[in-house]
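[1] turn this into a model:
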Amino acid sequence: MVSTPDAKKNTWLLDHAKDVYSQCGEDGIIGKALEMLPERDNWCVEFGAWDGRHMSNTCHLIEDHDYNAVFIEGNPAKVEVLKKNFGHNPKVHPMCRFVGWEGDQTLDKILSETAIPKNFDFLSIDIDGNDWHVWNAVEEYRPKLVIVEFNPTMSNELDYVQPPEFSTQIGCSLKALEVLGKKKGYELICVTAWNGIFVDAKYYDAFGIDDNRCETLRLETDKVTHMFSGYDGRIRMTGYQKLPWINMPILEKAVQVIPRFLQNYPDQMGPIRRNMLGLCRAIAKWRK
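    Okay, here's the model as predicted:
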């Protein structure tokens, strides 16, 4: 998508994109967004944290801006690397835990075991699946700035949240995060390739953004595949047409609902093909 002059005034944070450890310019955007806040306490939280450096949204804050940090990672081997990388820094607190949305697994419960302030500066959520559910469950803590991963194959119009299951890795749409953010009193201020960045609504005016709808702030939609049906019943696709993490194409012929010889406008079919189409409908209803 081309950024117009009107859009530029709403997407200006993207001009500060810079990667030190992050993937899509988040280090620079987060740094600038934090500068815009009238008050800061220099605390941040990230999970799953990996080794604390790989594709991290917080390592730059720790190493170059003297931030205190809570790193949460569920893989014990990665936690050991975390401790090795940051064991010299008393401001970094690695924790081997899985973050969820119920009971002792909620972020509220886990952070209650630390000295972090209730309204700490920055929270990074990136767990490739239940990100929406984890953020939804945060009630006692109120970070000023929150970055949450969304599934970049989902369009801006789609309001989708995966089932709350650890075994499922689908993620959520940006629209779903936008809706949740408003419910929790947060406003969307920037969108990178697969992250939405939100600020506590009481700081929103400082950013001078007058249109923060996801379709305005999201300039990269190149991973979205659109599917539609012709009048003849044939499924057609435009857009990315790939499985980005699996690195395989989505073949149009593989997603057809009815056989090729039945793909025609119904009024132009003879009685034999109409009967066969009726049989296909019956089979589809039975399978459902």
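
[2] CA atoms for contacts and neighbours, from now on please.
    Will do.

[3] now do the strands for the stretch 1-150 of the chain: every range, in order, please.
    Secondary structure of the stretch 1-150 of the chain, counting by DSSP state E, counting those that start in this stretch: strands at 43-47, 68-73, 92-96, 122-125, 145-149.

[4] tell me how far the first one lies from the chain's centre.
    Relative to the mean C-alpha coordinate of its chain, strand 43-47 is positioned 16 Å out (Cα atoms, centre = their mean, to the nearest Å).

[5] so how far is the helix of greatest length in the chain from its chain's centroid?
    Assignment by DSSP state H gives helix 271-287 as the longest helix of the chain. The chain centre lies 40 Å from the centre of helix 271-287; the measure is Cα atoms, centre = their mean.

[6] could you pull out the buried residues of that helix?
    Within helix 271-287, the residues scored as buried using 16 or more other Cα atoms under 10 Å are 273, 277, 280.

[7] got those residues as a markdown table, with distance to I250 columns?
    Below are the buried residues of helix 271-287 laid out as a markdown table (distance: Cα to Cα, whole Å):
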| residue | distance to I250 |
| --- | --- |
| R273 | 28 |
| L277 | 25 |
| C280 | 23 |
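
[8] relative to Y141, which of those residues is nearest.
    The nearest member of these to Y141, counting by Cα to Cα, is C280 at 53.4 Å.

[9] so for M36, which of the strands of the stretch 1-150 of the chain sits nearest?
    strand 145-149 (10.8 Å).

[10] after that closest one, next one along is what?
    Following strand 145-149 in sequence order, the next helix or strand is helix 174-184 (DSSP states H and E).

[11] please provide the structure for the following sequence as well, for comparison with the first:
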Amino acid sequence: MTPWTLQTPVILLIFNRPDTTERVFEAIRQAQPTQLLIIADGPRPDHPQDAHQCAAAREIINHVDWDCDLLKHYSQENLGCRRRVSSGLTWAFQQVEEAIILEDDCLPHPSFFRFCQELLEKYRDEPRIMSISGNNFQFGQRRTPYSYYFSRYNHIWGWATWRRAWQQYDLSMKAWPKLRSSDWLQNKLQHPQVAQYWSRIFDMAYQGFDTWDYAWLFACWYHEGLIALPEVNLVSNIGFNDQATHTKTKSRLADIPVQAAEFPLSHPETLQQNLEADAFTEKYIFSGADMATKETTSSIQLEQELQKIYQALNLLNQRQVIQSHQIQHSLAKLQESIGRLEARQVDYFYDAQHKNTIQDYEFQVFSQWGEDGIIQYLVKNLNITNKKFVEFGVENYKESNTRFLLLHGNWSGLVMDGSAERISQIYADPICWQHDLKALHAFVTRENINHLLSSQNVTGNIGLLSIDVDGNDYWIWNSINVVDPDIVVIEYNSRFGSEKAVTVPYNPEFMRTKAHHSNIYFGASLKALWLLGQEKGYALVGSNRAGNNAFFVKETLRPSWMKSLTVEEGYVASKFRESRDSQGKLAYLSWEQEQEILQQLPLVDVETDHLPDSDYSHQILKTDASEKTVF
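    Below you'll find the model as predicted:
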């Protein structure tokens, strides 16, 4: 059998995100397309860092090391998302008849390319099929016995189309004003609430909102097109963060795991829209129409509107249209409001979808990743009687695992950080006088942790303990005996793998950034923490999708339906890169390169208590006395 090869051209859209660009480029490099077209926007004049970031993203493209026809369409000025993507794709389809399209934050499964190539060939001359997407937002529900189904929604986080379809695209949406005054949307969507929702969306796009994709959806609908969507998710959006253009807030659509498409593909017998799947998409992704309760419907609609306002205020803040402190206050309130709406969905989505992993409930309000959602899920399903938390390693507490508990759940708590300046910033935050929060300046060690807690009258049972000190996490949790938390959230270092029970040697002065320049030598493996949790009476119930935080629940509180996981079941390998070179610059090391570094550094095997023969453990962090803050 002839091995499959990728003959379809690939289009990659990039801007100013070299970190995600590198990951997506690597996926393309593994597929080795014979033709690669790069579309790049230019730096924004009011963002000084853009020039460097855009150049770094473009430099990655110079690493093409396979036989490939490489075409570049780089803009020297910033055109914005709306004009750059639309003009770039128009240029691309002047060069090629069909193509697979990825943006710099859309990470595909290897089978995505073959899936697109086969369907591009199959439906090349079928005008009713406008595009092929790699996205599945059905959250585990299969809609058909086939490999894909047909939808009216053209999800564009990894997709493919033909020149014949893109020629129908009209960024200006000239046909919209006449259609808007007719019954076109109502007749098409058969629901007044849905029609009203999309009328507002198309109005916004027609008036020039800085996005290109709504005009593409409008073109597909206007020309009665269908989109082929896979029965499993083939592309994950890894770009939900502050650096994104639109996807700045965490979402249940962020970092959805990918699965392999199975070949040979099983094709639907007819070209017919899957009404059940599209009704689900409309409910959970867009307008919220036909939800089970009015409360849930209004919550999702309001969440979407608040997210639009959040994005608008953030844009004003960037442009300094309004005084910064006013914007920051408004953004914080909106951020909290969106989080409250997300929290109200936790019970509903469990009852409706019977989720069985904590990752299904991830959402981000103040946490770094999806920990806010996981914590809400655990709190709602455990009989927690003392709504008190302890968290250390919080910096200025703007990003933390417990801030949302404080604001949304009326919890009280103690936070600690080794920086006096950061503690001062916490006390300057209104959260300190508006809520029952104590902030303590302390460099936490295993010798002082119990004294620190006792000195603040924090003893006995508490609801949650969050440990993130980037170093002695295992040793500190092992030493804690004055508090008895119901939930423990603790960082693990996934680079140590799932098989070894290891941690960095204990050093009371350990600081990750000084222990080794690579920035990857810190903390403990998940297995080491799992064994410690077993000793202390805790069950591992999962890790976040980012692969850096583990969640433990006291066995006496764990419901029978909440599974106690093995290390292998709970382990998630972190994909985000944070390695540094000896000059402190991002090194973008591969997993294999990181392992080579870690193999040279001392680790303690907590199962055997074996410390490798090395003088290095005595050299970790030679901190000047003036830099120490130890209580």
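
[12] what's the match for E139 of structure 1 in structure 2?
    Residue-level alignment of E139 of structure 1 against structure 2, with TM-score structural alignment as criterion, gives N481.

[13] same check, this time on V92 of structure 1
    For V92 of structure 1, the residue aligned by TM-score structural alignment is L437.

[14] so that match is in contact with M416, correct?
    No. Contact status for L437 of structure 2 versus M416: not in contact, 10.8 Å apart, counting by Cα atoms under 8 Å.

[15] these two: who's more crowded?
    The residue with more neighbours, out of L437 of structure 2 and M416, is M416; 25 against 20, by other Cα atoms under 10 Å.

[16] if we can go back for a sec, and I29 of structure 1, which of the strands of the stretch 1-150 of structure 1 is closest to it?
    Smallest distance to I29 of structure 1 across those (Cα to Cα): 10.7 Å, for strand 145-149.

[17] what's the average distance of that closest one to structure 2?
    Mean deviation of strand 145-149 of structure 1 relative to structure 2 after superposition (mean Cα distance after the TM-score superposition for structure 1): 0.4 Å.

[18] and P143 of structure 1, how many neighbours does it have?
    Residues within reach of P143 of structure 1, counting by other Cα under 10 Å, total 22.

[19] shouldn't it be in contact with F120?
    Yes. Shown here, P143 of structure 1 and F120 form a contact pair, counting by Cα under 8 Å, at 4.8 Å.

[20] grab the nearest non-local neighbour of Q345 of structure 2.
    Excluding the flanking residues, the one nearest Q345 of structure 2 by Cα to Cα, 6 or more residues apart in numbering is T296, at 7.2 Å.

[21] tell me if I am right that that neighbour is in a strand.
    No. T296 of structure 2 sits outside any strand when classified using DSSP: H, G, I helix; E, B strand; the rest coil, being helix.

[22] count the neighbours of it for me.
    As a measure of burial, T296 of structure 2 has 19 neighbours, counting by other Cα under 10 Å.

[23] quick one: it from A56 of structure 2, how far?
    Distance check for T296 of structure 2 against A56 of structure 2: by Cα to Cα, to the nearest Å, it reads 44 Å.

[24] same check, this time on R163 of structure 2
    The spacing between R163 of structure 2 and A56 of structure 2, counted by Cα to Cα, is 31 Å.

[25] and the end-to-end length of stretch 28-35 of structure 2?
    As for stretch 28-35 of structure 2, its first-to-last residue distance stands at 11 Å under the measure Cα to Cα.

[26] in structure 1, what residues pair with that stretch?
    Aligned by TM-score structural alignment, stretch 28-35 of structure 2 corresponds to no residues of structure 1.

[27] quick one, what contacts the alignment partner in structure 1 of A524 of structure 2?
    In structure 1, the position corresponding to A524 of structure 2 is occupied by C172, as judged by TM-score structural alignment. If a contact means Cα atoms under 8 Å, 6 or more residues apart in numbering, then C172 of structure 1 has 129-132, 150-151, 154, 159-162 as its contacts.

[28] quick check on those: which are buried?
    Judged by neighbour count, with 16+ other Cα under 10 Å as the criterion, the buried members of those are 129-132, 150-151, 154, 160-162.

[29] ok, the residues you listed vs C24 of structure 1, which is closest?
    Here the nearest of those to C24 of structure 1, counting by Cα to Cα, is F150; it sits at 13.3 Å.

[30] thought A193 was touching that closest one, still the case?
    No. Using Cα under 8 Å, F150 of structure 1 is not in contact with A193, being 9.0 Å away.

[31] for H52 of structure 2, which three-state class applies?
    Reducing the assignment to helix, strand or coil with three-state DSSP, the entry for H52 of structure 2 is helix.

[32] residue in structure 1 paired with it?
    Under the alignment (TM-score structural alignment), H52 of structure 2 maps onto nothing in structure 1.

[33] same check, this time on E555 of structure 2
    Matched across to structure 1, E555 of structure 2 falls on A201, judged by TM-score structural alignment.

[34] tell me which residues touch that match, please.
    Taking Cα under 8 Å, 6+ apart as the contact definition, A201 of structure 1 lies against 185-187.
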